[in-house]
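K.L.:
Below are the sequence and a predicted model; questions follow.
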Amino acid sequence: MKHLLTAAALLPLAACMAGKSDVPLVPTTPAASVQARGETDAVGTANADAADDPAIWRNPADPAASLIVATDKKAGLHVYDLAGKDRFFIDVGQVNNVDLKDMGPLGIIVAASDRNDRKNARLALFRLDPAAVKLIPLGTVPVGAGEAYGLCLMADGTTLHAFNVIKDGTIRQVALDLTGATPTGTIVRTLKLATQSEGCAADARTQRLYVGEENVGLWRFDARADGPTDGTLVAPVDGERLVADVEGVTLAPEGTGTGGYVIVSSQGDNAYSIYRLSDDSYVGRFRIAAGSIGATEETDGIDFAPGDFGPAYPGGLFVAQDGYNPPRAQNFKYVAWADIKAALGIE
């Protein structure tokens, strides 16, 4: 959900609303500033809230040839290169969130939450061909009633699990079978949050699932198909560290075990909040400020991938949707993980 006001525009409004809410509209916790090192071409849908969610594929043989798959939720899926050039587009209609996993012999599998039918959720599945730089449609998998909204993947051995977040807060865990002529899926369990939810990320190392409930905060669940279904609120919307809407969620794993961080889009004040995976503790906040490339505002989807991505992104790549990118349509900004860590003093 988009806010129509930026953090700057909220300042006079916050003064008028003083005393009417326990949650301040403008956060009191500072945010460090970083600048994007790259950006994508704009999505094809102009004058609309269209760009939404990115997914990064790192090319291990040639990191500079890595690709980003991203949604135009009014039209379909784009494939961008690290220079930000739009290399491929496929018209599949209204797809909201996207994720991908390299499944070895099965290829690089891309899944998107298909909301073309708002009453019946589906997963749209593709194979990414990095040599040809294109997406090959594999088919769609029905995943129950409701509007498909959030989506994240987790590889559990040879099984690919999709977590489909329905707009009303229902989360369905789907075991995908990609071995046949067309993909199929089995709903193995259902989780539930009380209100509208979207962004999610799953950690195969720890078997944990993180989901953003937009006006409540970031939740953590057990991601095992036979695990408990109760969630733990990791980071509440408090108007200080996290400002509604809570939108994109991504993981920045480091080392083994529970090392690394979860990053959340604090859409209400154009910032991003970081928490440790090991103990859910708060690390800091940052904003993508204007430099040679513009700032980001009203960010929906985000993604992170570790590793070397070439000279501009030697220590990992963070990609964020930019909801306000005049005079062009919305697009996605590229940030070096090294710049974020330096700004926040993360070693």
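P.N.:
Looks like it came in fine. Numbers count the residues shown, from 1 in each chain.
K.L.:
switch to C-alpha atoms for all contacts and neighbour counts from now on
P.N.:
Noted.
K.L.:
Name the residues of the helix or strand harbouring Leu13 that are buried.
P.N.:
Leu13 belongs to helix 7-17 when assigned by DSSP states H and E. Judged by neighbour count (16 or more other CA atoms under 10 Å), helix 7-17 contains these buried residues: 7, 10, 14.
K.L.:
For the last one, which non-adjacent residue is closest in space?
P.N.:
It stands for Ala14. Spatial nearest neighbour of Ala14, chain neighbours left out: Leu25 (5.7 Å); criterion: CA to CA, 6 or more residues apart in numbering.
K.L.:
Distance of that neighbour relative to Thr206?
P.N.:
Computed as CA to CA, to the nearest Å, the Leu25 to Thr206 distance reads 34 Å.
K.L.:
Tell me which of those two has more neighbours.
P.N.:
Neighbour totals were compared for Leu25 and Thr206, and Leu25 leads with 22 against 16 (other CA atoms under 10 Å).
K.L.:
List the contacts of that one.
P.N.:
Neighbour list for Leu25: 10, 14, 239, 243 [criterion: CA atoms under 8 Å, 6 or more residues apart in numbering].
K.L.:
The third one contacts Ala14, correct?
P.N.:
No: counting by CA atoms under 8 Å, Gly239 sits too far from Ala14 to count as a contact (11.3 Å).
K.L.:
Would you mind grabbing the residues shared as contacts by these two?
P.N.:
Counting by CA under 8 Å, 6+ apart, the contacts common to Gly239 and Ala14 are 24-26.
K.L.:
which SS class is the spatially closest residue to Leu176 that is not a sequence neighbour?
P.N.:
The shortest distance from Leu176 to any residue other than its chain neighbours is 4.4 Å, reached at Gly185 (CA to CA, 6+ apart). Of the three states, Gly185 takes strand under DSSP: H, G, I helix; E, B strand; the rest coil.
K.L.:
put this beside the first:
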Amino acid sequence: MILCVSFITMTACTTGETEILMARRIANAAPAVNVTARGETVPVGTANADAADDPAIWRNAADPAQSLIVGTDKKAGLYVYGLDGKARDFLDAGRVNNVDLRDDVPINGSNGILVVASDRNDIANARLALFRLDPTTARLTALGKVEAGTGEAYGICMSRQGGTTYAFIVLKDGTVNQVALDTSAATPAGRIVRTMKLGTQSEGCAVDDRTGILYVAEEDVGLWRFDARPDGSTAPTKIAAADGRNLVADAEGVAIAPMGEKDGYVLVSSQGDNAYVAYRISDDSYAGRFRIANGVIGGAEETDGIDLMLGDFGPDYPGGLFIAQDGHNATVAQNFKLVAWDDIARALGLTK
């Protein structure tokens, strides 16, 4: 979020000061095209607070319109929403910050949808909170927690490689621990197989399972990629700097639009100017910027978490679904905005 600093002491921004700072950042940033949301979720239960944070998408291949969204209220727990935006379930999980999921994972004797959240109920000791999502009832069932290192849990993303499920937990200080998960028994287990490091506060991440690349956003520095393989290099490669032009700090949520075997786009939330930036996976080059503007449904501002999945999600989202946390949802609590990928691709002139 934006901070205001006086010459004597740090103070909270007034509404006017925040608007002035944001206007300056938008004016200095590269041009961005506008898209509008086609849907939104009901607000999270925690009002008057920075509460909604990160979404994860499950696509129902048999009936795409019945797909589900899992979203965090980082003060309270996890929501499950339908594509109509209505809450289907809420699980009191305490302070869970980010969330990701993978389908067809062995869970206590049968394959299912594994949901993993970064658990920051103890800010000195990071944990992974594991859940099973029932696609029929849209209910979450807690499976247990796995230790994930010393420090405050922040970002989370998952990967499936060679039959093993990995969780990448991003600690607030920029440490990234890769945790091999075992959910085949009644009590889940995990072990840290390696550790990577960025220099400062980091959070958003996503893994491209096709290419074995992990993308991580270092908030005031930029977007990085790592080798996601458990025996790969731990050295990061910078894709884009938070230069105030294409990517405006804070760099926050990260999502992937995979196309073909190795192509597509990686998207990152440019929170500092209420925008989102696309980079080409093939060569890390800049592909464009967009904003979610006010329409029939309100726009999105100061976005933290994002998620994206291509494919049919029914008549409103035939080519894919992009979801963004909305940090300013009019006079009600924060929520998540739903945007058709086709609208984004068309606005930016992206190759399908």
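P.N.:
Looks like it arrived, so ask away. These numbers come from a predicted model, not from an experiment.
K.L.:
so what number do they get for TM-score?
P.N.:
Overlay of the two chains. TM-score (TM-score structural alignment, normalised by the length of the first structure): 0.94; 336 aligned residues with a CA RMSD of 1.4 Å.
K.L.:
so who does the counterpart of Val116 of the second structure in the first structure touch?
P.N.:
Residue correspondence to the first structure (TM-score structural alignment): Val116 of the second structure is matched to Ala111. Residues in contact with Ala111 of the first structure (CA under 8 Å, 6+ apart) are 98-100, 123-126, 151, 153.
K.L.:
Then Met22 of the second structure?
P.N.:
Met22 of the second structure neighbours (CA under 8 Å, 6+ apart): 272-273.
K.L.:
three-state assignment of Gly112 of the second structure?
P.N.:
What three-state DSSP gives for Gly112 of the second structure is strand.
K.L.:
let me fix that: Ala329 of the first structure
P.N.:
Relying on three-state DSSP, one would call Ala329 of the first structure coil.
K.L.:
how near is the residue nearest to Leu176 of the first structure to Pro142 of the first structure?
P.N.:
In terms of CA to CA, Gly185 of the first structure sits 8 Å off from Pro142 of the first structure.
K.L.:
Spatially nearest residue to Thr183 of the second structure, not counting backbone neighbours?
P.N.:
Nearest in space to Thr183 of the second structure, with sequence neighbours left out and distances taken as CA to CA, 6+ apart, is Ile107 at 5.0 Å.
K.L.:
Around the one you found, count how many other residues there are.
P.N.:
Each residue near Ile107 of the second structure was counted by other CA under 10 Å, and the total is 20.
K.L.:
That one against Thr187, yeah?
P.N.:
No: between Ile107 of the second structure and Thr187 there is no contact under CA under 8 Å: 9.7 Å.
K.L.:
Inside strands: which ones of the shared contacts of Gly239 and Ala14 of the first structure?
P.N.:
Per DSSP state E, strands hold no members of those.
K.L.:
Closest one of these to His3 of the first structure?
P.N.:
Nearest to His3 of the first structure among these: Leu25, at 12.0 Å, using CA to CA.
K.L.:
Please determine how far the closest one is located from Trp219 of the first structure.
P.N.:
To Trp219 of the first structure, Leu25 of the first structure is 22 Å away according to CA to CA.
K.L.:
now do Leu123 of the first structure
P.N.:
23 Å.
K.L.:
For these two, indicate the residue with more neighbours.
P.N.:
Relative neighbour count places Leu123 above the other of Leu123 of the first structure and Trp219, with 26 against 19, counting by other CA under 10 Å.
K.L.:
Report the contact partners of Ala223 of the first structure.
P.N.:
202, 207-209.
K.L.:
and these as CSV, adding distance to Thr45 of the first structure and secondary structure?
P.N.:
Formatted as CSV, the contacts of Ala223 of the first structure follow (distance: CA to CA, whole Å; DSSP: H, G, I helix; E, B strand; the rest coil):
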residue, distance to Thr45 of the first structure, secondary structure
Ala202, 30, strand
Gln207, 37, coil
Arg208, 35, strand
Leu209, 32, strand
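K.L.:
Among those, which one is most surrounded by other residues?
P.N.:
In terms of neighbours by other CA under 10 Å, those top out with Ala202 at 26 neighbours.
K.L.:
these two touch, right, that residue and Phe221?
P.N.:
No: counting by CA under 8 Å, Ala202 of the first structure does not reach Phe221; the two are 9.3 Å apart.
K.L.:
rewinding a little: using JSON lines, please lay out the shared contacts of Gly239 and Ala14 of the first structure together with distance to Asn215 of the first structure.
P.N.:
Output for those, formatted as JSON lines (distance: CA to CA, whole Å):
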{"residue": "Pro24", "distance to Asn215 of the first structure": "13"}
{"residue": "Leu25", "distance to Asn215 of the first structure": "13"}
{"residue": "Val26", "distance to Asn215 of the first structure": "15"}
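K.L.:
Tell me which of those fall in helices.
P.N.:
Among these, no member falls in helices (DSSP state H).
K.L.:
Tell me the one of those nearest Ser197 of the first structure?
P.N.:
Closest approach to Ser197 of the first structure among those (CA to CA): Leu25, at 20.2 Å.
K.L.:
how much space between that closest one and Ser266 of the first structure?
P.N.:
12 Å.
K.L.:
overlap in contacts of these two?
P.N.:
Residues touching both Leu25 of the first structure and Ser266 by CA under 8 Å, 6+ apart: Val243.
K.L.:
Tell me the counterpart of Asp52 of the first structure in the second structure.
P.N.:
In the second structure, Asp52 of the first structure lands on Asp53 (TM-score structural alignment).
K.L.:
tally of neighbours for its match?
P.N.:
Counted with other CA under 10 Å, the neighbours of Asp53 of the second structure add up to 27.
K.L.:
so how far does the helix or strand encompassing it sit from its counterpart in the first structure?
P.N.:
Asp53 of the second structure is part of strand 52-58 when elements are defined by DSSP H and E. Compared with the first structure after the fit, strand 52-58 of the second structure shows a mean deviation of 0.1 Å (mean CA distance after the TM-score superposition for the first structure).
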